[in-house]
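S.K.: Sequence first, predicted coordinates after that:
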Amino acid sequence: MRVVSLVPSLTEAVAESLPGVLVGATDWCTHPAGLDVTRIGGTKNPDVARIAALRPDLVIANEEENRAPDLDALRATGTGVLVTEVRDVPGALRELARVLDACGARTRPRWLDEAEAAWSSPPAPEGRTTAVVPIWRRPWMVLGRDTFAGDVLARLGVDHLYKTHDERYPKIGLPELLDAKPDLVVLPDEPYRFTADDGPEAFPGLPCALVDGRSLTWYGPSLTEAPRVLGAALRAASR
């Protein structure tokens, strides 16, 4: 089986579970460390000709991270394309199992069982925190409706204030974000790399949680540790 991945989360999942199956991945596929495969460009601008030259049996993609025209171009070369849709944690676990099965897995990897166990507790109904969750700056963009990261936070007791917005990643001006009066501002280090010096200063007087973007937005082996990693960061900021 020869697989090309256009999604960092899926790259990590397949590489950890099926060594030797991946032959290509994007420039943004940084996990696992030292992954030795052909790089085929970015998630939004993959090199279709280079992918086709690898003669993959399957390309794995995601409806949000990858563009439909690129996937259509791959299909036109005769390449099989599997497109995932991930909007919440249960959906991520189902899609991961589907991807691994399509890539030739004969058994379910232990990390997937561990991830399912890590997220098996229902969200706490009381003592919840409200938040805004910027994912970009200049312009400011935040989590909106139906996002995987939003569901991750909800399961950790954090309700982001734009979860019912018409858009999934709306552009919201800073004055409106401040007027929303959240209990907390959650600042991941990807896709925009918020740091202690770039982000918190825009929200004076509000506690800011600088969190690991991989734990918040990736669905793969990182799911096993994400509740612990994110929970610690959120609790530290709320003290």
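M.R.: Cool, got the structure. Numbering: from 1, shown residues only.

S.K.: only C-alpha atoms for contact and neighbour calcs from this point on.
M.R.: OK.

S.K.: in stretch 116-128, what counts as buried?
M.R.: Residues of stretch 116-128 classed as buried by neighbour count (16 or more other Cα atoms under 10 Å): 116, 119, 123.

S.K.: how about the residues you listed in a markdown table, adding secondary structure?
M.R.: Formatted as a markdown table, these follow (DSSP: H, G, I helix; E, B strand; the rest coil):
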| residue | secondary structure |
| --- | --- |
| 116 | helix |
| 119 | coil |
| 123 | coil |
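
S.K.: ok, so of those residues, who is nearest residue 24?
M.R.: Residue 24 has its nearest neighbour among the buried residues of stretch 116-128 in residue 116, at 27.6 Å by Cα to Cα.

S.K.: give the contact list for the closest one.
M.R.: For residue 116, the contacting residues are 93, 224, by Cα atoms under 8 Å, 6 or more residues apart in numbering.

S.K.: Could you report the distance from it to residue 28?
M.R.: Using Cα to Cα, to the nearest Å, we find residue 116 at a distance of 26 Å from residue 28.

S.K.: and if you look at residue 92?
M.R.: Distance, residue 92 to residue 28, using Cα to Cα: 19 Å.

S.K.: take the one below as the second:
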Amino acid sequence: MRVVSLVPSLTEAVAVTLPGVLVGATDWCSHPADLAVTRVGGTKNPDVDRVVALAPDLVIANEEENRAPDLDALRAAGLDVLVTEVRTVPQALTELDRVLTACGAPGRPAWLAEAEAVWSSLPAPAERRSAVVPVWRRPWIVLGRDTFAGDVLARLGVDHVHARHPERYPRVPPAELRAAAPDLVVLPDEPYRFTAGDGPEAFPGLPCALVSGRHLTWYGPSLTEAPRVLAVALRAARR
């Protein structure tokens, strides 16, 4: 089986579960750190010819991460493309099972069973807090409706204030973000690398939780430790 992954989360899941199956991945596929495969460009601009030249049996993609024209071009070249949709934690677990099965996994890997157990046994949050969750700066873009990261936070007791916005990733000026009067601001280190000196200063007087973007937005082996890692960062953000 030869697989090309166009999604960092799925790259890690396949590489950990089925060593040697991946022959190509994007430039943004950073886990596992020692992954040695052909790089095929970005998630939004993969080199279609390079992917085709790898002669994969399957290309795995995601409806949010990847562009429909690129996936259509791969199909037109005769490749089999599996497209995932991940908006919630349960959906992530189901889609991971589907992807790994399609890639030749003989059964559910231990890490996926562990992730399911961890998330299904989460205690009810002791409190609920509201948050704004920027994912980009210049322009400021935040989590909106129907996102995987939003569902992750909600399960940990954090309700982001733009969860009912008509857009999934709306552009919202900083003044409007502050006017929403959230309890805290959640700042991941990807896709935009927010740091203590780049982000918190835009929200004077508000607690800011600097969190691991991989644990907030990736759906793969990191799911097993995401609740613990994120909870520590969120607890540290207090008034």
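M.R.: Perfect, I can see it now. Note that the structure is predicted; figures quoted are calculated from it, not measured.

S.K.: What would you report as the TM-score here?
M.R.: With the length set by TM-score structural alignment, normalised by the length of the first structure, the two chains reach a TM-score of 0.98; 239 aligned residues with a Cα RMSD of 1.0 Å.

S.K.: neighbour count winner among residue 92 and residue 28 of the first structure?
M.R.: Applying other Cα atoms under 10 Å to residue 92 of the first structure and residue 28 shows that residue 92 carries more neighbours, namely 20 against 16.

S.K.: out of everything not next to it in sequence, what's closest to the more buried one?
M.R.: Leaving aside its sequence neighbours, residue 92 of the first structure sits nearest to residue 86 (Cα to Cα, 6 or more residues apart in numbering; 5.3 Å).

S.K.: Alignment lookup: that neighbour to the second structure.
M.R.: Using TM-score structural alignment as the criterion, the counterpart of residue 86 of the first structure in the second structure is residue 86.

S.K.: Its match looks like it's in a strand, true?
M.R.: No - using three-state DSSP, the secondary structure at residue 86 of the second structure is coil, not a strand.

S.K.: where's the spatially most distant residue from the centre of the second structure, which helix or strand?
M.R.: Most distant residue from the mean C-alpha position of the second structure: residue 205, 28.7 Å away (Cα atoms, centre = their mean). Assessed by DSSP states H and E, residue 205 of the second structure sits outside every helix and strand.

S.K.: And it, how far from residue 183 of the second structure?
M.R.: 10 Å.

S.K.: hmm, back to that, so the match of residue 86 of the first structure sits right up against residue 148, yeah?
M.R.: Yes - between residue 86 of the second structure and residue 148 there is a contact at 6.4 Å, judged by Cα atoms under 8 Å.

S.K.: Now do the strands in the first structure.
M.R.: In the first structure, the strands defined using DSSP state E lie at 3-5, 22-25, 38-39, 58-62, 81-84, 129-132, 134-136, 141-142, 158-160, 184-188, 208-211.

S.K.: ranking those by burial, who's on top?
M.R.: With neighbours taken as mean count of other Cα atoms under 10 Å, these reach their highest mean count in strand 3-5, at a mean of 28.

S.K.: how far apart are the biggest helix by length in the second structure and its match in the first structure?
M.R.: Ranked by residue count and defined by DSSP state H, the top helix of the second structure is helix 89-102. On superposition with the first structure, the mean distance recorded for helix 89-102 of the second structure (mean Cα distance after the TM-score superposition for the first structure) is 0.1 Å.

S.K.: quick one: buried residues of that helix?
M.R.: 89, 92, 93, 94, 95, 96, 97, 99, 100.

S.K.: Same check on stretch 138-158 of the first structure?
M.R.: So, applying 16+ other Cα under 10 Å, buried residues of stretch 138-158 of the first structure: 141-158.

S.K.: Is it possible to get JSON lines of the strands of the first structure that adds distance to residue 226 of the first structure?
M.R.: Below are those laid out as JSON lines (distance: least, Cα to Cα, whole Å):
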{"stretch": "strand 3-5", "distance to residue 226 of the first structure": "22"}
{"stretch": "strand 22-25", "distance to residue 226 of the first structure": "23"}
{"stretch": "strand 38-39", "distance to residue 226 of the first structure": "27"}
{"stretch": "strand 58-62", "distance to residue 226 of the first structure": "21"}
{"stretch": "strand 81-84", "distance to residue 226 of the first structure": "21"}
{"stretch": "strand 129-132", "distance to residue 226 of the first structure": "18"}
{"stretch": "strand 134-136", "distance to residue 226 of the first structure": "18"}
{"stretch": "strand 141-142", "distance to residue 226 of the first structure": "20"}
{"stretch": "strand 158-160", "distance to residue 226 of the first structure": "14"}
{"stretch": "strand 184-188", "distance to residue 226 of the first structure": "13"}
{"stretch": "strand 208-211", "distance to residue 226 of the first structure": "10"}
